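>>> sequence? don't have it. structure:
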């Protein structure tokens, strides 16, 4: 009997919230981005709401234009380990770059978190967009790797990482005190990988976890990103704001899975949302206006510069039409550039309006009452524009608390969302099978 499809949720945890002005609210906590107790509280709120994932993003460069909540923050895998001790069920996912890590170190980091959390870890695999070129300069590189080349490198990187995670069979560590046998040498496997970008021997110095391997998460929307996701990802984060385009993306990506011998239920697509929940529509709109009023004009322009690359906004005012500005399609995140171009062609906004459209991803449909927001999410879920949602709250922790307390119960009453966790690992929450160790599977094929 096929299990009923239900919504999946991930909570994006970033200081006082994704809105650039959220830190200026009277109730906002100072230094929230480096307060462990603050993050533990947010993860516990999300766990109370039966969320699948508590998610920590990352970047490897900051400058004067960066979002305030990323200027001073924890390294994400370190934070995941701390959150593991404050929670017991929720999955723990963090971002790490294939362009600025070595596969062996990254495999060890996430395998360690997977053990510490007893099988609740996931890796958000990114190739790192670098619109300003500053990330490369932090890693002794004169330039950033080109977009398509980054994805070719990532293809090898993930194969190495997953191969290393299978270095030991599940029962390799015998630890028999009587015989003195600590491990079974037949169940230790060296990867001996030789490729274009990597040469890695193995084995990894940590075994498989309760869930076998950390869950693979990705967010690439470009064609190379979608191909990589179709082959390797188990969760994909997307930020398509138009319902019809979200349906098209959903169908396109799910349709690519068969090329790699996979089925649609082996990959979940979570669309990014930034709802503002209140008891009335008027109250929700007032919260949104308050955030907009706290945004300094020059801060909006600086954010656009950091978001979109090397543009000298000093030549323009906030009332300049965005169509009059020459935006370079550089070596950053292609989906950002494509989204901005589409907005300019469709809306013809001023720079002030363009910032409002880009910041925080607030969708006017998601500013309202719990029932209104639940209706939108139900539509996107049931009509296959999403398998679930990445909850990117404009304000934290209040935005997350309001959603958990007011929207989640409605979705539960409608039978769209779990009443409780039915397992203990992240794979359990997502309905994903524990992957078979590749060396065991290979040996089984040889024997048969």
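Sure thing, it's come through. Given the structure is predicted, the values throughout are model-derived calculations rather than measurements.
>>> from here on, contacts and neighbour counts on C-alpha atoms
Noted.
>>> could you pull out the strands for the stretch 1-150 of the chain?
Using DSSP state E, counting those that start in this stretch, the strands of the stretch 1-150 of the chain run over residues 8-12, 53-56, 91-97, 121-126.
>>> minimum distance to residue 354: which of those has it?
strand 8-12 (23.0 Å; C-alpha to C-alpha).
>>> burial of residue 196, as a residue count?
Summarising burial for residue 196: neighbours were counted as other C-alpha atoms under 10 Å, giving 8.
>>> give me the contact list for the helix or strand harbouring residue 389.
Using DSSP states H and E, residue 389 sits within strand 388-391. With contact meaning C-alpha atoms under 8 Å, 6 or more residues apart in numbering, strand 388-391 is reached by 7-12, 237, 268-275, 381.
>>> after it, which helix or strand is next?
helix 398-402.
>>> can you point out the buried residues in that next one?
Residues 398, 399, 400, 401, 402 are the ones in helix 398-402 that count as buried (16 or more other C-alpha atoms under 10 Å).
>>> residues contacting the second one?
Think residue 399. Counting by C-alpha under 8 Å, 6+ apart, residue 399 has contacts 275, 276, 277, 393.
>>> surely the third one is in contact with residue 371?
Read it as residue 277. No. Using C-alpha atoms under 8 Å, residue 277 makes no contact with residue 371, being 9.5 Å away.
>>> which elements pack onto the longest helix along the chain?
Longest helix in the chain, counting residues (DSSP state H): helix 147-165. When contacts are defined as 3 or more C-alpha pairs under 8 Å, 6 or more residues apart in numbering; DSSP states H and E, helix 147-165 sits against helix 103-116, helix 223-232.
>>> put this next to the previous one:
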């Protein structure tokens, strides 16, 4: 595959203290990073100076409930839409992508918030559409049990239809605000959704004008069969965890091939695998940085994280020095991640504690630990050999992890002609090479 007229897209995955589960214990990391706006402001400006396509903020709407929760750092975090709205005022070009679950939100709320962020930022917002995989979230929203896997995806499909329908409530030129005539908008350019479905009844229209991008960019992260089916029909960017180049190529080919049945072109969907990146002046230095973080992992924390990633299983009662026990197919978590981690445990013959420690950094994402040139070689191979259109970069600890990528890796990619020297547009769609969607009037 040639890179002619193609360049790598890069997202900066900002997980408060960093992606490594023990990052908050690192001496260079502000322990209060989850609710430290100055910290996030610095990160956003570093990423924008490096010309990243977007910042990506994940979310959970429940505090950790594992037995080891008191040793975990993800219990006090900003709500991501609020955070990105604030960051939109201290940045100018970088995209702003946030997670909002379809399981425990209402479509009107999500449509209104992301449309508002698109206006606030001048066309830089993106919605990461997810179905909640944290079973604990159910108890915060009046449910005794989490939605089943099938229920979550059925609700998500309709949720998407309502949100995008609400984003098409107004023509681009609907609001004339003519003081002389007293006419605020043209009634013929208002479109009432009047949706009645299995999960939602939403009249509309949205009380926010059509956004600068037409619609915020729709991002998804599901790699299960249901997730891929939804992404092929609706997503514009897909984040995915893939364990190898060969697996990533297979996923890339398969998902791109699904687009044809929805009359979509391959370039309408950008596939961006997550990459956990640790940089050093030498391979040894990079490994030393990673090992220093690994040394901070408490075994019970690694196992608690593993249970959560496998699909909300409590593994605290199993011997940590024994193999991963047989587990049923998760109905509340990510089935694709459960399959990936189960295969990893079997292939490498890892004990429970070893597997928990192994995923403490990348959580099953591909890990790159080395010099800027070595990491760039891998990214270039994935990009040129049909495995990725770009990458969501997982930083081990913050801010140093992002600063290293901006200072050393990005210039190496630029030197190879694989990444932009400067922004050529102003919106997230411009950065990603995605077309503005035509307005659709639902009937």
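Sure, I can see it. This structure is a prediction, so every number in the text was calculated from the model and none was measured.
>>> before we move on, the earlier item: just the buried residues of helix 398-402 of the first structure now: which is nearest residue 385 of the first structure?
residue 400 (22.5 Å).
>>> tell me the residue in the second structure aligned with the closest one.
Residue 400 of the first structure maps onto residue 402 in the second structure, with residues paired by TM-score structural alignment.
>>> same check, this time on residue 246 of the first structure
So, by TM-score structural alignment, residue 246 of the first structure is matched to residue 248.
>>> among residue 277 and residue 371 of the first structure, which residue is more densely surrounded?
residue 277 (27 against 16).
>>> mind listing what the equivalent of that one over in the second structure touches?
Under the alignment (TM-score structural alignment), residue 277 of the first structure pairs with residue 279 of the second structure. Contact analysis of residue 279 of the second structure by C-alpha under 8 Å, 6+ apart lists 285, 286, 369, 370, 371, 372, 375, 401, 404, 405.
>>> what's the first helix or strand after the longest strand anywhere in the second structure?
Ranked by number of residues, the top strand in the second structure under DSSP state E is strand 270-279. The helix or strand immediately downstream of strand 270-279 of the second structure is helix 283-294, counting by DSSP H and E.
>>> and that next one, what other elements does it pack with?
When contacts are defined as 3+ C-alpha pairs under 8 Å, 6+ apart, helix 283-294 of the second structure sits against strand 270-279, strand 366-370.
>>> grab the nearest non-local neighbour of the match of residue 246 of the first structure.
residue 387 (5.0 Å; C-alpha to C-alpha, 6 or more residues apart in numbering).
>>> rewinding a little: from the buried residues of helix 398-402 of the first structure, pick the one nearest residue 188 of the first structure.
Residue 188 of the first structure has its nearest neighbour among the buried residues of helix 398-402 of the first structure in residue 400, at 44.0 Å by C-alpha to C-alpha.
>>> picking up where we left off before, point out the most buried one among the helices and strands packed on helix 283-294 of the second structure.
A comparison of those by mean neighbour count, using mean count of other C-alpha atoms under 10 Å, puts strand 270-279 on top with a mean of 26.
>>> average distance between that one and the first structure?
On superposition with the first structure, the average gap between strand 270-279 of the second structure and its aligned counterparts reaches 0.6 Å (mean C-alpha distance after the TM-score superposition for the first structure).
>>> what's the spacing between that strand and its chain's center?
Put simply, strand 270-279 of the second structure sits 11 Å off its chain's centre (C-alpha atoms, centre = their mean, to the nearest Å).
>>> run the angle between it and helix 283-294 for me.
100 degrees (axes from the mean of the first three to the mean of the last three C-alpha atoms, to 10 degrees).
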